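Undergrad: test case, fold it:
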Amino acid sequence: MSIEIKAPTFPESVADGTVATWYKTPGEACARDEHIVDIETDKVVLEVVAPADGVLKEILKAEGDIVLSDEVLAIFESGAAASAAPAEKAAAPAAAAATSSSKETVQIKAPTFPESVADGTVATWYKQPGEACSRDDHIVDIETDKVVLEVVAPADGVIGEILKNEGDTVLSDEVLANFLVGASGAEAASVPAASTSAAEADEDGVAGPAARKALSEAGLTVAQVKGTGKGGRITKEDVDAAVKAKSAAPVATPAKAAPASAPKAAATPMAALGAEGRIEKRVPMTRLRATIAKRLVEAQQTAALLTTYNEVNMGPIMELRKKYKDEFIKAHNGTKLGFMSFFVKAATEALKRFPAVNASIDGNDMVYHGYQDIGVAVSTDRGLMVPVLRNTEAMGLADIESAIMDFALRGRDGKLGMDDMQGGTFTITNGGTFGSLLSTPIINPPQTAILGMHKIQERPMAVNGQVVIQPMMYLALSYDHRMIDGKEAVQFLVTIKDLLEDPARLLLEI
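TA: Okay, here's the model as predicted:
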């Protein structure tokens, strides 16, 4: 069936666009949602994708042509097969030709990074060449300096060839691998075997791109490594094992009976014998952790950091929580009432009263924000992340608790996205969940302050001339003295203390 491919509907402020680049030519096969042409306006470049699986039949607007909103760009034939291959391709082996004509190859690309992210690193491949995948299966992680992004399988099929190995740096939309749509593991294995030339058979036939790169870095040849993959194919793990065996050989030669721990050390990934034969493990720092370290050091070097402390009696909040926790759960569909929502609400009210604490520094400018976006530090296996609660001035306690729980679950599963962590005018971190009694938090630039919560500890306190045991928590406010004076910082923290010790103030806004 013929389908008209049209230009996007431009907004009222955009009169027309220009056909920038055609990524497909007439007669070329396209997969559903595959990027086929770019339309450039005076504000943005818009992508047009294939409406279904099929073939691009005829291009009506060439590159450089001016097009209006919804104007027809090309004719697309859905469900059609691609035109016959050129004569030189027809001369390829029959098995490869049959496979390639019936199975479509799709490029798996890195995600489109936002402007603030220059590149990413291939963190982990969860599928290997020849391994079958279902649509939306998690196949590779791309780690940026802010978040880990998941790339999934575009359809049912098989990973053909991996072009970017673990540790490689990739740019936005760069091709990571080739994917054979609808193929089985056996069919995927036959394609590289049939297409490999005689000149490359000696090396490429027994070692993939990752293994060849590892061989080159280790200074080994194919003959020195025993392959354990399909058909004796050398894998990256085989190269690593050969390198460890080679480095361990001189150590094992003098002594006939090696210590019991030596074989374990050799078999442990990234483990090596350090001084006096003790085991050491060297692991590369992830981009996320390296970025966290860089930003924290930068904050200490560039900001005039000070910290002021206070303590708050958590008794009133604890009593309120105990009294209404069951009703709260029933009223808000299972959402539990925690302590963090009270701190977020108290901080929001205090930020309204002290705008400098809610501000940020941009070069020589001080930027005052007319809204409260509070970041909540979440500890994950990959490092500390700070997703942001937007417009907390408009959120209720249940909204805050629900959002924080969502952040915690997605952080644990590595599902937090870039949008979750961008922006923020103030941050709260809770070291008390890990038992910290007192600490000095470091601000998250370009913000100018951060509030640190700590463990609730029962302590003897003087109340109306009597010693009373109270559940107390130390609070710490770290701030940038370039933006915030000591008086404002102290008053801000005292405001939070007052609001928490008398929760009715939160409702009355006094």
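Undergrad: C-alpha only now, for contacts and for neighbours.
TA: Fine.
Undergrad: residue contacts, the residue positioned nearest the centre of the chain?
TA: Taking C-alpha atoms, centre = their mean, the centroid of the chain lies closest to Val148, which sits 1.9 Å from it. The contact partners of Val148, by C-alpha atoms under 8 Å, 6 or more residues apart in numbering, come to 141-142, 414-417.
Undergrad: just Gly424 next, same as before
TA: Taking C-alpha under 8 Å, 6+ apart as the criterion, Gly424 is in contact with 372-375, 388-390, 447.
Undergrad: and the helices in this structure?
TA: Secondary structure of the chain (DSSP state H): helices at 87-90, 94-102, 185-195, 201-204, 209-218, 236-252, 261-267, 287-302, 315-331, 340-353, 397-412, 418-421, 486-501, 504-508.
Undergrad: of all these, which one is nearest Ser478?
TA: Ser478 lies closest, by C-alpha to C-alpha, to one member of these: helix 486-501, at 8.5 Å.
Undergrad: and that closest one, what does it pack onto?
TA: When contacts are defined as 3 or more C-alpha pairs under 8 Å, 6 or more residues apart in numbering; DSSP states H and E, helix 486-501 sits against strand 305-313, helix 315-331, helix 340-353, strand 466-480.
Undergrad: and the contacts of that helix?
TA: Here helix 486-501 makes contact (C-alpha under 8 Å, 6+ apart) with 308-317, 342-343, 346-347, 350-351, 354, 357, 475, 477, 479, 505-506.
Undergrad: and that helix, how far out from the chain middle?
TA: Centroid separation between helix 486-501 and its chain, computed with C-alpha atoms, centre = their mean, to the nearest Å, is 36 Å.
Undergrad: buried residues, it. List them.
TA: Residues of helix 486-501 classed as buried: 489, 492-501 (neighbour count, 16 or more other C-alpha atoms under 10 Å).
Undergrad: same question for stretch 131-151.
TA: 131-134, 137, 139-151.
Undergrad: strands - which of the residues you listed land there?
TA: 132-133, 139-143, 148-151 (DSSP state E).
Undergrad: and which of the residues you listed is nearest to Ser78?
TA: Cys133 (24.9 Å).
Undergrad: which residues sit in contact with the closest one?
TA: Contacts of Cys133 by C-alpha under 8 Å, 6+ apart are 127, 153, 155-159.
Undergrad: could you also give me the structure for this second sequence? I'd like to compare it with the first:
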Amino acid sequence: MSIEIKAPTFPESVADGTVATWHKQPGEAVSADDLIVDIETDKVVLEVVAPADGVLTEIIKGEGDTVLSDEVIAKFEAGAAASAAPASAPAEAATAAETGDGDKVGPAARKLIDEHGLDASKIPGSGKNGGITKEDVQNYIKSGAASAPAPAPAASAAAAPVALNVPVGERVEKRVPMTRLRATIAKRLVEAQQNAAMLTTYNEVNMKPVMELRKQYKDLFEKTHNGTRLGFMSFFVKAATEALKRFPAVNASIDGNDMVYHGYQDIGVAVSTDRGLMVPVLRDTDAMSLADVEATIADFGKRGRDGKLGMDDMQGGTFTITNGGVFGSLMSTPILNPPQTAILGMHKIQDRPMAVNGQVEILPMMYLALSYDHRMIDGKEAVQFLVTIKDLLEDPARMLLDV
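TA: Below you'll find the model as predicted:
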């Protein structure tokens, strides 16, 4: 039975997507729920899986092609057996371009060849009329024959991507197209700086009380909550939630000439992935326990690394927290995540000499940065909001007592 493989249904905020990677080729046997292709959108990478056991018979949309919601991208034969060789009708070979040495190389294969600095004339092709498929290049690399990258032709040295693993003394450049996700991130960050009256206020917090509380209860916490570890982020999320309730303007957003006040706290937590920065959202943090926050953030991190964060995970959000301290940042100015009006930046915990009751003590200190939109938030509110977070973290019992 022939089945049409379609692109996922995109939400209204996403106009189209791009075919990122075909994981299966025509003629290749596929099991139900096997990953077939990745579709990259402005926000996430969506996975398309096989609807049943069978064979992928035709690829209609190649890597790099733009696809619309529910558009047919391939054809699939359910219950069919794999062909002897995937050379029957690989889209790469069918749409291959002639190279200078006469080999037919598909776009996916060409991308791999350029990335690894290979000589296409040395790669045996199994495709139609000897065309080189992506699988041929992968097998060639695995065989070890590609251990030494081939020199790029002089005429195209400036334009073609080359491998960066080169002998000392050689000057090379690698040109890689920006992904849709990273391009969208860049666009949003520039728009945030251009369209908002962004200002940043700073403070510092003594992390000793939280660190001692965590040290005292972390083993019991992990045992009680089925392996969920007690980190620092949950304390910041709960402190920010309480501060947002006290200062509604920081939890608001701007929509044209309207100021939208939200009666709930949905806090986005920035997660760094290979594909770029993503901000999944914790919903109704006021109703979440520390364990709920830690477990959800851990799940976000894992799914972010695996490329499995969905659009629903990242839509909305009334406030954002970003933690540059995990990478060693001592101080930074976070950029707003529109249409939100504020973002909190955490940083590295570092021992510093502090004056305490007329005495010098070495304390684990962290700089906090709050960037905010001055169109919505006055300086007084921003400073008081940040001081509230500082006070709650330096005396965690206040979060329990709501004081």
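Undergrad: ok so, going back, would you reformat the contacts of Cys133 of structure 1 as CSV and include neighbour count and distance to Arg382 of structure 1?
TA: Output for those, formatted as CSV (neighbours: other C-alpha atoms under 10 Å; distance: C-alpha to C-alpha, whole Å):
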residue, neighbour count, distance to Arg382 of structure 1
Lys127, 17, 21
Ala153, 20, 23
Ala155, 16, 29
Asp156, 17, 30
Gly157, 24, 30
Val158, 28, 29
Ile159, 27, 26
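Undergrad: may I ask which two of those are separated the most?
TA: Lys127 and Ala155 (13.9 Å).
Undergrad: quick revisit: which residue in structure 2 lines up with the residue nearest to the centre of structure 1?
TA: In structure 2, Val148 of structure 1 lines up with Val45, judged by TM-score structural alignment.
Undergrad: try Asp413 of structure 1
TA: Asp413 of structure 1 maps onto Asp306 of structure 2 when the alignment is built from TM-score structural alignment.
Undergrad: how close does that match sit to Val44 of structure 2?
TA: To Val44 of structure 2, Asp306 of structure 2 is 12 Å away according to C-alpha to C-alpha, to the nearest Å.
Undergrad: ok, now Asp34 of structure 2?
TA: In terms of C-alpha to C-alpha, Asp34 of structure 2 sits 19 Å off from Val44 of structure 2.
Undergrad: repeat that for Gly345 of structure 2.
TA: Distance, Gly345 of structure 2 to Val44 of structure 2, using C-alpha to C-alpha: 23 Å.
Undergrad: over to Ile254 of structure 2?
TA: Counting by C-alpha to C-alpha, the gap from Ile254 of structure 2 to Val44 of structure 2 is 24 Å.
Undergrad: Pro107 of structure 2 now?
TA: Pro107 of structure 2 is 23 Å from Val44 of structure 2, where distance means C-alpha to C-alpha.
Undergrad: and if you look at Met311 of structure 2?
TA: For Met311 of structure 2 relative to Val44 of structure 2 (C-alpha to C-alpha), the value is 6 Å.
Undergrad: do the same with Glu4 of structure 2
TA: Distance of Glu4 of structure 2 to Val44 of structure 2, computed by C-alpha to C-alpha: 23 Å.
Undergrad: repeat that for Gly62 of structure 2.
TA: Going from Gly62 of structure 2 to Val44 of structure 2 by C-alpha to C-alpha gives 19 Å.
Undergrad: also Gly304 of structure 2?
TA: When Gly304 of structure 2 is compared with Val44 of structure 2 (using C-alpha to C-alpha), they lie 10 Å apart.
Undergrad: over to Ala74 of structure 2?
TA: Taken as C-alpha to C-alpha, the span from Ala74 of structure 2 to Val44 of structure 2 is 21 Å.
Undergrad: same question for Met278 of structure 2.
TA: From Met278 of structure 2 to Val44 of structure 2 the distance is 8 Å (C-alpha to C-alpha).
Undergrad: centre of the chain to stretch 184-202 of structure 1, how far?
TA: Distance, centroid of stretch 184-202 of structure 1 to centroid of chain: 34 Å (C-alpha atoms, centre = their mean).
Undergrad: straight-line length of it, end to end?
TA: Taking C-alpha to C-alpha, the span from the opening residue of stretch 184-202 of structure 1 to its closing residue is 26 Å.
Undergrad: name the residues of that stretch that are buried.
TA: Counting neighbours by 16+ other C-alpha under 10 Å, stretch 184-202 of structure 1 gives 184-185, 187-189, 191 as buried.
Undergrad: now find how far off-centre stretch 32-46 of structure 2 is within its chain.
TA: Centroid separation between stretch 32-46 of structure 2 and its chain, computed with C-alpha atoms, centre = their mean, is 14 Å.
Undergrad: so what's the residue count around the equivalent of Met233 of structure 2 over in structure 1?
TA: Under the alignment (TM-score structural alignment), Met233 of structure 2 maps onto Met340 of structure 1. Using other C-alpha atoms under 10 Å, Met340 of structure 1 has 18 neighbouring residues.
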